[in-house]
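> need a 3D model of the sequence below.
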Amino acid sequence: MPFYTPPVTTRQCVQFPAFKPPALDGSVTLVEAYDWHLEHSPEHVYYKYEDVDGSIGTIKWKEAVLAAYRAARIVRGHADNNAKFAILAVSDSITFGATLMGCMRAGFPPFLVSPRNSPEVIAGLLDKAEITHVFYSSDVATTKHAKAGTAHRPIQLIPLPTLDQLYSSDDVTAPPPVKPGFYDNALIIHSSGSTSVPKLLPVSHSTLFLMGASAWWNEIDLGSMTMNFAPTPMYHLMGSAHLAIATYSGVQIAVFPPTNPPVQPTAENFLHSIVATKSNITMIMPSILESLSHVPADVQKLARMDLVLYGGAALKPSAGDRLVEAGVKLMPGLGMSEAGVLCALITRPLGREWQWIRQAPYNKLHYRDLEDGTYELIVESHDGHYVDTANCEYAGKRALATKDVVVRHPTDPGLFKIVGRLDDQLVLSTGEKTNAIPLEAILTSDSLIERAVVFGRGRPHNGVIIQPRGEQAFDPNDLVRLAEFRDAIWPTVVKMNEFAPSHSRIAKEMIIVTSPSKPLPVNPTKNTVIRALATAAYEQEIIDSYDAFSLAEGGEFQPPATWELTDTVAFIRKVVRTVVPDLPSDNDDLFNYGCDSLKAARIHNNIVGALRATNCLSDGFPGESPYKFPTIKSLAAFVSTSGLSGHAHVDLKALKIAEVEAMLAKYSSSFPTHAPSPSTATESAELVFLVTGTTGGLGTNLLAQLLGQPEVKRVYALNRRGPPGTSLLDRHKVAFIDRGVDPALLDLDKFVLLEGDTAQSELGIHPAVYEEMRTAVTHIIHNAWPVNFNYAVQTFEGAVRGSKNLVDFALKSTRAEPPRFTFISSVGVSRNAGSEEELAPEEPILDLNLVVGQGYPESKWVVERMLQIAAERTPLKSVSIRVGQLAGGHSGCWNASDWLPVIVRSAAKLSCLPDASAPISWIRLDEAAASVIEMRDASGVLHLVHPRPVPWRTAFDTFSRTLGNVPIVPFSDWMGRLIAYAEANPEGGREVPAMRLLEYYKGIGPTGFDGMARVENISTVKAQVVSPTLRNMAPMSEVDAEKWIAYWKRAGVL
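As a prediction, this is how the structure comes out:
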């Protein structure tokens, strides 16, 4: 494979002509560069350190290379060509580095094993790597671990060479030359094991080359400086990286003196080292920086440096801000064992924007939209950066899905900031997401708080486990002390809540305080809490906190004098406006003005408290009531009826019907008069489409197919504006690539991308563009729609208003006939219109009793009826297409977080898959899009499900076989295992993603997936007449299921 390197921007080591760099085109590997420097840079300083007598010791390149040669001779003396070596050592950097390079120079990529692992883990790692020889240090703890970790099979233990052996004055000849492949393993490390058993991670020569040579493509002459690596352990890639950085840039490396036992790093001796060695730059772990940030004199020493890099873990924002305010030139480094350095490592610091990371010039980074303003960072392997450990494909290339959650800079596309990990992302039962890391960082900035772990996966709202700092610890069973501590830290919690999205905010009752006898479990390497173990340790306390919160009497408000409607409205208004203060009126939807799951729970609890206080509630009051009645007026009517009757069993259906009818009346009372322009006689017959919602699965395929049709002159793609710093075009490119669609279609002149909002006047776009479309558009496909099955119909009013605005736009067309209107509806509208004996017809549904139940299909029905009424009163012709379950298309792409893929992804841990007897009518995504386009000139109602259903087992037998014959069990058994796993592993959503949809699966009912399948028991007779694609559609088969499996494997989720 050819290797591309960026052009040089900054020459290195200008001040030290004794350093002669090796070739920077990838032709000279690290081990070969050592030979180069022996000949070309023998007198250049490699290492600097303050010796025990206070003098400054140095080691030059000639000495370092000869030390590596001596180590290589020792290695060769113990093994043949089939040997595999590991280094398990607590050692100074100089001795460890020479031994590491000696292994490489002898032709053996060494395996660097952390001595902090247990003997059992060490044994497992040595077995995975098939190690035959282990170099170990002489300290008691490591010797004990080495012997225990190798006792299970013959492994030769070799004492780590001493400094005197390696840096002796004896002559040594060079070992036979080695010429490793550029993409061969240079060394092997392992993951930290913070979330699972440690994994082996190979590091190629190409990765080490990029680590070292990257200075030439950045902004600073690093080679003319001294870079301090004193406290960084050599068994960590961040520590051993100094070998490559020094080799290719010439920078002098400052370390602790080579003593035995080695110097144990502290904040104090690290500061002493940077001053004594006159270090300009350092690479440091955040824990030491946080310690130093509290001491002004120490901070001033850091402020004198040209650059302070940190990496390996997150730095608390409060600590970083203190350092930057004091003049420290702070910058994050981002590297991964799987892919090397992912940032411009040596560049100008960004001051107050110190948390932002600049992409390295040789990286190809992609941002997978998580649809909440954040992205997962994807690293593509290419001819200028080889990804050593890929776990997915991106645009057909090897790639690494990092699981790092980032945000983009609002103005600089080359900058991004890490805000958490997918593993740390908590998906609430409402579908909303919480990024725990930044919230925990704010909490731990409080001097009373040592550690914090936010929880809430699969729950309606979040809580937090807090470990008090040192002397603040107390027994949380002391309720007085607990209340005092909560009050003491509450200002910090308020600060966190102000930063957090509204759904991520934490109530005081949801603060759990740790017991001194049960501290939070910590990863010793990264000094971070192990989230899964922490939530498991406090599982019962978490359950108790939710129970207590849900049973809270909510006595914040005086109950009304009576539960008559007038008094109840006043009471509900006071309760609601306390948590949703910006609500304009009693008829506005709470959830459109900032209400979330936590606020809804507050409203519910205060209503329950008042009803109980007046002895007006003999049984339970539904927790979902704020969702079902999301306005003050509707909620008050429901509560009034409950209070007067003494129970909550009121005629909900009648209330819902009245609400849906009121919304329909509001948006169908009048329509514009169509007034075509006199010039329409000469208008073009070419097709021009306006399509809404073109970044999802169906929308992407609709857009791609329309762009690919020659008869289509233009396609306007209207989408809502994304989060700050995100490009709508980039979102489309990512969506096309992810779904196996050619992104080059987006470069066609016929493609017009619009940012707007259908709920606003003139669709939220520029008036000139609106006028242009009035004369040009021949067809509208309205695909965009919010999806949330918890919300009531009122919460979808913005989407209904947007549909009415599109109808008005169509009728304001200057063309002879208004544009044809295609509305993407849902089979949920007709779910009760058929029976087992009779398919639901492709007809309008006039009886609302068949529709009400969930706000989502209710809102779709409103638009269906609005279009039918418009067709009766105006020249507008429209078709509503009730779409069923969309499956992966011919590319196999099926969103990995959808309900079916997560079942398959959970099968390994649950050891089963669910069964069903009803047939499946899923339709391939690309074929669904083709069918919609073919239906564009139809009228009335059409159904889009597969006309040839196949047995459930067609897919699930294939899943079972592909996954190793996983048993297929009845739905009730599968649900039982899922619930049991969720209760035993509250943070286990990464390994069993079906946990994140547990409430959804529970809501399916006792009939399980049979009930879901019957929703699609609908007729497609009319649809098949107008759509050849639907009419001729091949049945789903095992081949489709195999394609889905292959896609999920490529995506790295299976």
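> use CA for all of it now, contacts and neighbours both
Noted.
> what is the burial count for residue 120?
The number of residues packed near residue 120 is 12, by other CA atoms under 10 Å.
> and the helix or strand residue 714 falls within, what does it pack against?
Following DSSP states H and E, the helix or strand that holds residue 714 is strand 712-719. Applying 3 or more CA pairs under 8 Å, 6 or more residues apart in numbering; DSSP states H and E, we find strand 712-719 packed against strand 687-692, helix 697-707, strand 751-755.
> who wins for proximity to residue 143 among the ones you listed?
Nearest to residue 143, of all those, is helix 697-707, at 56.7 Å by CA to CA.
> report the contact partners of residue 780.
689, 690, 691, 819, 820, 821, 822 (CA atoms under 8 Å, 6 or more residues apart in numbering).
> these into CSV, with extra columns for neighbour count?
Shown next, in CSV, are these (neighbours: other CA atoms under 10 Å):
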residue, neighbour count
689, 23
690, 23
691, 22
819, 30
820, 22
821, 25
822, 27
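> here's the other one to compare against:
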Amino acid sequence: MATSAKFVSPPTDGSIPPSSISDFHLEHNPNHVFAILYDINNSSQTNVTHEQLACAVHRAAHILNPNGAIPQGTNIGFLLSTHAIQYIPFPISPRTPVSGIAHLLKSTQTSLVVAGGSQAINHIIPQLSNNLAEVDPPVQFIDPPSLDQVLPDLGKAEREPEYKPFPPLKAISGDTIISILHSSGSTGMPKPVKFHLEGLFKNLITQSIGRAYAQEGVRSGTMALPTFHGMGMFLQIFIPLYAGCTQVLFAPNHVPVVPTSNLTIKVAAATKCSHIVCIPAFLEEWSQDETAVAYLRQMKSVVSIFEVVLQIVVTQVTQIFGGGPLAEAIGNKLADQGVHFRSCYGATEFGGVTETSEVDETSDWNYLQFSPQVDARFIPQNNGDNLFELAFVVSDNHKPFELNFEIDGRPAYRTKDLVVQGEIGMCPIVRSAVMFGRERNQTGVLIELEENVSSMYDTQEGRSKTIDEVWPFIERANQTSATHSRLERRTIIFVDPARPLPRTVKGGISRPGALKLYASVIEEMYLGLEKGFGAADRIKPPRSWDTTEGIEVWVTEEIQNLLGRKVDVCGDLFQQGMDSLTATMLLRLLKDTLNASPHSNIRSGATKVNQQTIFGNPTITQLVQVLVQLSTCNNTTVVDPVSEALGNIHTMIEKHKVDWPTQGARDNQPVKKERVVVTGTTGGLGSHLLAQLLQNEKVEKVWAINRKSSKNNRDREINSFEDKLLDVNLLKSEELVFVDADLEDPKLALPNEIYDEIRREATIIIHNAWQVNFNLGLQSFEPSICGVRNLLDLAFQSTAPTGLPRFIFTSSISVAGFGGPGRRLSEISVTPEMASTSIGYGQSKLVAEKLLESARDSGLESCSIRLGQLVGDVKSGAWSTTDWVPSLIGSSVSIGSLPRAVGTVSWLPLDVAARSIIDTCVNRNKVLPQVMHTSHPRPVPWVDLMNALSASLVPLVNSQLPIVGFEEWNKRVAEAAESFKGSESDRYKRFPSTKIQSTIDGMVLADKELQSHEEVEHVESCGTVRLNTKVAKEFSRVLETTPQLGDEHVQKWIRYWGTKGLFVQ
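All right, here's what the predicted structure looks like:
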């Protein structure tokens, strides 16, 4: 197989069509990287080479078209990239209404649909089947192949890919259809657009935008693009295949990644992208972030997309930005900040048709320059307003995918930028309608009434009645419109009869004139949306704010109306069709409804919900819990959620608890050397556990079990060790075995030989892996609870001559729930009643403890080790910036003060906690206790740590931060965050503690109560329970000898957080 260090460009004359391009690269560019997959969970990066891609294409071809039975040229829907399979791929947006999808399939005679991969799509299939029941030939649905089937070698660079070549395909001509895309459907039913081979090269690959990507070293961040979009298909598939650029994508994840602006720029920076693709809303947020703007200035290309229009921004040399209309103020702001860019234009129907060369003046960013390869024509509209319609005539170097007109005897495509009337125009009282708001998060409409009903405009009552009469037509339009095109009642503006819409000589509406005439009214409407004005006119609040059930019914109904489909109240909304735009619309609805309440305590809740409320509580159940908390503030008449939580805990325990076989007397051999299974080794505590196990002379073998990832676990572990300054050479040990597993599987999804090996040899199991998300309810942690049960089953099936393995579970202080300040907890079993006041995370850990207790009763030597607050070790200071303490410090830097609290803290460095756990595991002189605590036995006053933090922050803020009362500090943060004028993402970056505001509020209340407490030097701050460590100190001397937290620890934390970008000034 030939290889080349430099990318060998395929010909662009059509001689190598998409059906052959993978084989071309397999021969000429096998080692060239086609894509980089970035895992947001561990920041790992996995390369996908053209060799791997080609093998994957052949494997997928055999799976989807076994023996080549389906004829070449058959249309297939929902497919992303199947050019070598003989099919014509037709990717369809799952956000398209079912009626729109059915229309697309029928109109293109598509009889095969590859569908699946998410709850949203699985929900669509039965509805779609019913809609297509009478279609002949019948539509066949095919399950998509799994990632493991097509890329079994992913992340295993040392492995030579194996595959069976698919038979070569027949040659095709320039007019052969190679793919089908569809329009957004924002003006009615979505329209299919057929891509022919000739147009692929003339309209895209050889146009200016295509040449911009055909440069050495181009790395394109396309992670935020949907493949069903024209730009997605172009930049994620065709350009990397023909121009040779490397794209960056999110690694496959069991929970689909929602591309936020912060996440997109973070991944682009981490992977050193030279180009990036986004929506205009991202640019708006980045324009307010100095770090993001500085990064944009370095990039060669920033592409922002919106609907079918492409607008390109150029920064430095051949640089690109794209999208629908970027708000002029934002574009000017970026230009003023030194981002050099220019606008370009394009559409699915005719490709990219403008130049991307550098502009001389940044102020010229919103001007267009057509490519010399296209023949652009302007058709006069004869309305006296100098209005023209843009058209493109077929030329030697450009051939639109669609042709609908003829100019000078030559075929052409008229772009038809027309006023949208559709369903609204069918209303008998509507004379005309003009939609607006493409650069906004919410679409609006100008409606001009017929003369015989124009008097209804004169009164508020008349306008309200008019909305009621028009609304059924708008609802029908909304049902067949994409999410971003849907209208709501407050975005309807009626035209004043005294100021009629300007018209052309032919009687049509002059759209530019109409929008100019009502510009101030439109702007006033948008300002009202932001402030919630007029919300009461459309709001239908819950029948009662006093019951969880009533709120849940209301939230469910509103979200189903928003998404246009039924949803599972316990399921992740972002897997059921919600995106960032619908999340924004839901947020506005929640704010408006709370603000409209006659009760002040409910109205006050409107200031406490934000975008993170939606993203951080992605199920209806979680959202309802938040709303109940907000709406029942200081209300003691509501149903006690603790009782419900207690019932859920008991149900979960009984569901997973079993009667394990009681162990009889066995003649066990003594343990000479430990053979340890440890789960979750790529995180903070897990990395320290693994490092110390590999250094422990009592241990001779370690199985490091982690969930399967796109990047092999050894590489993930190396990254984690490097981050924490641990000895990476330890990972070369022959004693170490990395194991990919799925703990939810009864046999952990392990190969039989590994499972049996562990049964035969393991002497200790340390279960450390657990989902960490303090927003989720107990039910969401059931997969983690299943993992405990399955590992316990493995322990009971042991055939080791040394007997059943010891089983250690890393539990949490949160099992104790939340109660009055000054509490102490002994190393004994905790009741479900205590955990019922905790968060879902703590409740799930309590359920696991109860499973271990049951196993212990059956003869398994088990121990739940409850961990207190763990902090960065003194060597590296590595402490996750998303934890509550660094979030608090980040906000403190932004407001210029630190919070004072009474009492002490018993925070323990990660490395010390790991040593304590391992000392306990390998101590064979004693039977393991049922429960043990790992917490610092010598607490330090909270205020002492704040003083140390203040001193350590001096180099960053140029002076010591004053320490103020916790309540005053909380008030300052809230006021600063509320008055902050930047984007939501920037607000969280500057005031990260606001993400956990309810937790902070609880700490403030606990601190107020503690201020009247006696002997606060023996009480934990902020209502935290103090863990007794008497038993732990008997098993491990490390707790007795570890020094108190002090300046050295604090300085390392500050240094580490600084490298992770925590502090924003």
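> quick one: TM-score?
Once superposed, the chains reach a TM-score of 0.50 (TM-score structural alignment, normalised by the length of structure 1), with 648 aligned residues with a CA RMSD of 6.5 Å.
> hmm, back to that, how about the contacts of residue 780 of structure 1 in CSV, adding distance to residue 249 of structure 1?
Formatted as CSV, those follow (distance: CA to CA, whole Å):
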residue, distance to residue 249 of structure 1
689, 56
690, 55
691, 53
819, 64
820, 65
821, 63
822, 62
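> closest one of those to residue 480 of structure 1?
Nearest to residue 480 of structure 1 among the contacts of residue 780 of structure 1, with distances taken as CA to CA, is residue 691, at 60.1 Å.
> just checking, the closest one touches residue 781?
Yes. Counting by CA atoms under 8 Å, residue 691 of structure 1 touches residue 781, with 4.8 Å between them.
> roughly how far apart are residue 289 of structure 1 and residue 317 of structure 1?
Taking CA to CA, to the nearest Å as the measure, residue 289 of structure 1 falls 12 Å from residue 317 of structure 1.
> so those two - more neighbours on which side?
residue 289 (22 against 17).
> now for the helix or strand where residue 795 of structure 2 lies, which elements pack on it?
Using DSSP H and E, residue 795 of structure 2 falls within helix 782-796. Applying 3+ CA pairs under 8 Å, 6+ apart, one finds that helix 782-796 of structure 2 makes contact with helix 641-656, helix 840-857.
> by how many degrees do that helix and helix 840-857 diverge?
20 degrees (axes from the mean of the first three to the mean of the last three CA atoms, to 10 degrees).
> that older thread, okay, the helices and strands packed on strand 712-719 of structure 1 in a markdown table with distance to residue 322 of structure 1 next?
Listed next are these as a markdown table, based on distance: least, CA to CA, whole Å:
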| stretch | distance to residue 322 of structure 1 |
| --- | --- |
| strand 687-692 | 47 |
| helix 697-707 | 45 |
| strand 751-755 | 40 |
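> among the ones you listed, which is nearest residue 998 of structure 1?
Using CA to CA, these put helix 697-707 closest to residue 998 of structure 1, at 23.2 Å.
> can I get the helices and strands packed on helix 782-796 of structure 2 in JSON lines including mean neighbour count?
Below are those laid out as JSON lines (neighbours: other CA under 10 Å):
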{"stretch": "helix 641-656", "mean neighbour count": "16"}
{"stretch": "helix 840-857", "mean neighbour count": "24"}
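> so can I have CSV of these showing distance to residue 208 of structure 2?
Putting those into CSV (distance: least, CA to CA, whole Å) gives the following:
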stretch, distance to residue 208 of structure 2
helix 641-656, 60
helix 840-857, 53
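> nearest to residue 63 of structure 2, of these?
Of all those, helix 641-656 sits nearest to residue 63 of structure 2, with 37.5 Å by CA to CA.
> which other helices and strands contact that closest one?
Counting by 3+ CA pairs under 8 Å, 6+ apart, helix 641-656 of structure 2 packs on helix 782-796, helix 832-835, helix 840-857.
> list the buried residues in the second one.
Within helix 832-835 of structure 2, the residues that count as buried by 16 or more other CA atoms under 10 Å are 832, 833, 834, 835.
> quick check: residue 22 of structure 2 vs residue 679 of structure 2, distance?
Distance of residue 22 of structure 2 to residue 679 of structure 2, computed by CA to CA: 39 Å.
> again, but for residue 392 of structure 2
Look at residue 392 of structure 2 and residue 679 of structure 2: by CA to CA, they are 61 Å apart.
> likewise for residue 142 of structure 2?
Residue 142 of structure 2 is 36 Å from residue 679 of structure 2, by CA to CA.
> the strand ranked longest in structure 1 packs against which elements?
Secondary structure of structure 1 per DSSP state E: the longest strand is strand 397-408. Judged by 3+ CA pairs under 8 Å, 6+ apart, the packing partners of strand 397-408 of structure 1 are strand 375-380, strand 392-394, strand 415-421.
> strand 375-380 and that one, what's the angle between them?
Orientation of strand 397-408 of structure 1 against strand 375-380 (the same axes, to 10 degrees) gives an angle of 150 degrees.
> tally of neighbours for residue 107 of structure 2?
Residue 107 of structure 2 sits with 11 neighbouring residues when counted by other CA under 10 Å.
> what sits against it?
Contacts of residue 107 of structure 2 (CA under 8 Å, 6+ apart): residue 192.
> what do you get for residue 122 of structure 1?
Applying CA under 8 Å, 6+ apart to residue 122 of structure 1 gives the contacts 113, 145, 149.
> that older thread, among the helices and strands packed on helix 641-656 of structure 2, which is nearest residue 529 of structure 2?
helix 840-857 (35.0 Å).
> show me what the helix or strand following that closest one is packed against.
Note on helix 840-857 of structure 2: by DSSP H and E, the next helix or strand toward the C-terminus is strand 862-867. For strand 862-867 of structure 2, the packing partners by 3+ CA pairs under 8 Å, 6+ apart come out as strand 806-812, helix 840-857, strand 931-934.
> distance to residue 555 of structure 2 added to the ones you listed, as JSON lines?
Below are these laid out as JSON lines (distance: least, CA to CA, whole Å):
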{"stretch": "strand 806-812", "distance to residue 555 of structure 2": "33"}
{"stretch": "helix 840-857", "distance to residue 555 of structure 2": "21"}
{"stretch": "strand 931-934", "distance to residue 555 of structure 2": "41"}
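> which one of these lies nearest to residue 972 of structure 2?
helix 840-857 (29.6 Å).
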